[in-house]
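# predicted structure and sequence below. I'll ask about it afterward.
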Amino acid sequence: MRTLVIGDIHGGLRALEQLVERAKITSDDKLVFLGDYVDGWSGSAQVIDYLIRLKEENDCIFIKGNHDVWCEDWLREDLSHPVWLDHGGQETVESYEGYSIATKKAHLDFFEAMDLFHIDDANRLFVHAGFTSMHGVSREYDIRGFYFDRTLWEMALTLDKRMPKTSEKYPHRLRHYKEIYIGHTPTLHYHKYEPMNAANVWNIDTGAAFTGKLSAMDIDTKEVFQSDSVNYLYPNERGRNK
């Protein structure tokens, strides 16, 4: 059985379907999704439909991202944050046109059931963005850090590779877990088109919301699977390329 971790989808249903096919995912595979399922391409509501069905066949873990928090608020109370609408939320609202109240409620239940983080039996942490507490996720003061923080990734990137983990200067945040898997910060920012590794942190967000690809990684072998560049799959849309 494989465990695959999957990066930010941002409404790219075509990319998700292509990725599932290319990775040859079967019901034997465990799937960990790192969040941001919506906002960007035109298939946000349809991505949630797909994931709900997928959960019936696979052992799935769904981590909540910041875009999911915004969409959840909208589904629950019709709260449309201006920031959300300007960052893909408008496309998500449009994707729900024609959806019944009952189906929207089922989607809300799906969002509300998502985890803010997951730690597996091998002490590997999965979280959308990061965390700030030097004591680990169980001591995080503000839960918004789980889906907004970028400092964990920035710290890992700048860490001197020569520094041993036994050093007093080695970041305490990184010592708690064997590996940490995140999304949230597209690797396109660093001109990289595949998942990136820094220290024991793996960034799986390869920019599917923009001009990048949707990626999955086998966490044991580190084999990477990718869709086509998502903007090619939606030639008449801009996604979040605005």
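Received, thanks. Numbering: from 1, shown residues only.
# going forward, measure contacts and count neighbours with C-alpha atoms only.
Will do.
# may I see the buried residues of whichever strand or helix holds residue 107?
Assigned by DSSP states H and E, residue 107 belongs to helix 101-112. For helix 101-112, burial by neighbour count (16 or more other C-alpha atoms under 10 Å) applies to 106, 107, 108, 110, 111.
# isn't the last one right up against residue 68?
Yes. A contact is recorded between residue 111 and residue 68 when judged using C-alpha atoms under 8 Å, the distance being 7.0 Å.
# may I see the buried residues of helix 101-112 arranged in CSV, with distance to residue 145 as well?
Shown next, in CSV, are the buried residues of helix 101-112 (distance: C-alpha to C-alpha, whole Å):
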residue, distance to residue 145
106, 26
107, 24
108, 22
110, 21
111, 18
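# put this beside the first:
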Amino acid sequence: MGVFMTYVFGDIHGCLHSFNTLIELLSPGADDVVVTLGDYVDRGPASKGVIDRLLQLQEEINLVTLRGNHEIMMEEARKGPPASSFWKLNGGIETMASYGGRSLKDVPQSHWDFFDQLKPHYIEGEFLLTHATPPFDKTVEDCDDEDLYWSRFRDLKPRKDGLFLICGHTPQEDRSPALESGHVCLDTGCVHGGFLTALTLETGAYIQADENGELRDGKLDLSLPKS
């Protein structure tokens, strides 16, 4: 059997150029798995393009797509105010511009179907992957939407279920992945002038790209904390 890799991407937020750069560099093979942690839309320039690209990749590679809070806000915006106003204040205006700037009716049904199939979490071996940072003392089965999509990267202790958490959602000011107490945050602020990060679970190596084509790399120690 060949060796496969699991590549985990932080928050993309419409940064299609950075995402395409990393996919091209990593060139995932047929046995590899690519996991995206959510927040594909809002704030960045190419939300529609990101969803189109993910739909294309679903036909080509083993792609696991998680739900982020920005996908939730966009879906809620279909109900009209106040949800639509809240979404627009949080990056929805830029998303609508990528669809032509008129109405949510311009969003293709295939994109709403994509949102419907997003997963709340994913487990690969000893790693738990979620969008946000669920409490260390809750199993993923006991988590609610607040835990999975909105909770921030703070108050961290080794998880009681023994899993190593990989998440996004909380932009890191130094634009590097954060590692603390068996938790890694991969939101490195690409849409805020930082980098998009892709982490390889099997090695701890990561690579970053920004919208201007700059690249960085590094490595994290992904061994579980000693109890």
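Structure's in. What do you need? What you see is a predicted model, and the numbers here were worked out from it, not measured in a lab.
# where does the TM-score land?
The pair, once superposed, lands on a TM-score of 0.83 when counted by TM-score structural alignment, normalised by the length of structure 2; 208 aligned residues with a C-alpha RMSD of 2.2 Å.
# what sits against the aligned residue in structure 1 for residue 10 of structure 2?
Using TM-score structural alignment, the partner of residue 10 of structure 2 in structure 1 is residue 7. Counting by C-alpha atoms under 8 Å, 6 or more residues apart in numbering, residue 7 of structure 1 makes contact with 33, 34, 35, 182, 183, 204, 205, 206, 214, 215, 216.
# what does residue 66 of structure 2 give?
35, 36, 37, 38, 118, 119, 120, 121, 122, 130, 131.
# do residue 223 of structure 1 as well
Contact analysis of residue 223 of structure 1 by C-alpha under 8 Å, 6+ apart lists residue 217.
# what's the match for it in structure 2?
By TM-score structural alignment, residue 223 of structure 1 lines up with residue 205.
# check residue 97 of structure 1 too.
By TM-score structural alignment, residue 97 of structure 1 lines up with residue 100 in structure 2.
# ok, that match to residue 89 of structure 2 distance?
18 Å (C-alpha to C-alpha, to the nearest Å).
# same question, residue 103 of structure 2
Using C-alpha to C-alpha, residue 103 of structure 2 is found at 15 Å from residue 89 of structure 2.
# then residue 203 of structure 2?
In terms of C-alpha to C-alpha, residue 203 of structure 2 sits 39 Å off from residue 89 of structure 2.
# ranges for the strands of structure 1?
Remark: strands assigned in structure 1 by DSSP state E are 3-6, 30-33, 59-62, 117-119, 124-127, 179-182, 196-198, 201-203, 213-218, 224-229.
# out of those strands, nearest to residue 154 of structure 1?
Closest approach to residue 154 of structure 1 among the strands of structure 1 is made by strand 196-198 (9.3 Å; C-alpha to C-alpha).
# for residue 114 of structure 1, see how far away the corresponding residue of structure 1 for residue 150 of structure 2 is.
Residue pairing (TM-score structural alignment): residue 150 of structure 2 is matched to residue 148 of structure 1. Distance of residue 148 of structure 1 to residue 114 of structure 1, computed by C-alpha to C-alpha: 16 Å.
# and if you look at residue 153 of structure 1?
Applying C-alpha to C-alpha, the value for residue 153 of structure 1 to residue 114 of structure 1 is 22 Å.
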